[in-house]
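S.K.: Could you look at this predicted model? Sequence included:
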Amino acid sequence: MPLRAIRGATTLERDEREHLHQRTQELVEAVVAANSLETDDIVSVIFTCTPDIVSDFPAAAARELGFGAVPLMCAQEMAVPGALPLVVRVMMHAETGRSRNEITHVYLHDAVSLRRDLAQ
């Protein structure tokens, strides 16, 4: 099956571990559901956070969903002046029979403003 990259993002209301986990899990579950994926379809996941998120790693939230065997990585976004704050982004690599045009990218909460062309 082809390997596809699926993008998404969400925002937090506050930098708090439990809230970060809830929003990250919401995002991951939405990407998986929107693209009819199973955990075994997922090859790897890269998370990034804006520099104002320091309460925990988004990957820890994904592991709580059963992603323990999936390679996960976290990184920090560039600190661009005026950028949307408290953003968690995801780039999920998955094996799927969907074409690139059939992939659904997921943007939640205030992150919809980042890619109105891709947001549902």
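M.R.: Right, received. Where do you want to start? Since we're looking at a predicted model, the values are computed, not measured.
S.K.: CA atoms for contacts and neighbours, from now on please.
M.R.: Noted.
S.K.: Find the centremost residue of the chain, please.
M.R.: Geometric centre of the chain, nearest residue: Val90, 2.8 Å, by C-alpha atoms, centre = their mean.
S.K.: and the comparison structure, right after this:
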Amino acid sequence: MVRGIRGAITVSANDSRLMEEATKRLMEEMIAQNNIDPQTVCSAFLSATNDLDAMFPAKVLREQNGWEYVPVMCMQELAIKGGLERCIRIMMHVNTDVAQKDIQHVYLEGASVLRPDLQQSTN
């Protein structure tokens, strides 16, 4: 069965190094909390808010060992007035037998405000 696993993290500035570190931290936390093997990942969508344009966050996933063949797509998050700024989001589609309610969604740093109802992770 395919399940979606969500994650988000904020960065302090539009800086490629900060964005890369944040994306890697978020990805590693999502993988660890959900025991993800890249062979089970159907695809991953990554988005960044329009104030983050220093690098493509999807590049981080592509560079990880075992993730070379996972289809990834980078896109810009909708620019909604009052929306969270400097935010990178990941949606992974994973083949798993884990029940929907047991999926561990990961919201780090300022992104923890996005889904307080799913706060199963720590900052």
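M.R.: Looks like it arrived, so ask away. Please read all numbers here as calculations on a predicted model, not as lab measurements.
S.K.: Tell me how the two chains score on TM-score.
M.R.: Scored against TM-score structural alignment, normalised by the length of structure 1, the superposed chains reach a TM-score of 0.95; 119 aligned residues with a C-alpha RMSD of 0.9 Å.
S.K.: one step back: OK, contacts around the residue nearest to the centre of structure 1?
M.R.: Going by C-alpha atoms under 8 Å, 6 or more residues apart in numbering, Val90 of structure 1 touches Ile6, Arg7, Gly8, Ala9, Val45, Ile46, Phe47, Thr48.
S.K.: Against structure 2, what's the mean shift for the helix or strand harbouring the fourth one, could you check?
M.R.: Assigned by DSSP states H and E, Ala9 of structure 1 falls within strand 3-11. Per the superposition on structure 2, strand 3-11 of structure 1 and its aligned residues are separated by 0.5 Å on average (mean C-alpha distance after the TM-score superposition for structure 1).
S.K.: what's the average distance of stretch 19-31 of structure 1 to structure 2?
M.R.: Stretch 19-31 of structure 1 versus its aligned partner: 0.7 Å mean (mean C-alpha distance after the TM-score superposition for structure 1).
S.K.: can you pull out the helices in structure 2?
M.R.: Taking DSSP state H as the criterion, structure 2 carries its helices at 16-34, 58-62.
S.K.: which residue sits closest to Val45 of structure 1, ignoring its sequence neighbours?
M.R.: With sequence-adjacent residues excluded and distances taken as C-alpha to C-alpha, 6 or more residues apart in numbering, Val45 of structure 1 is closest to Met92, at 4.4 Å.
S.K.: ok, that neighbour - how many residues close by?
M.R.: 21 (other C-alpha atoms under 10 Å).
S.K.: Next one: it from Arg4 of structure 1, what distance?
M.R.: Distance, Met92 of structure 1 to Arg4 of structure 1, by C-alpha to C-alpha, to the nearest Å: 8 Å.
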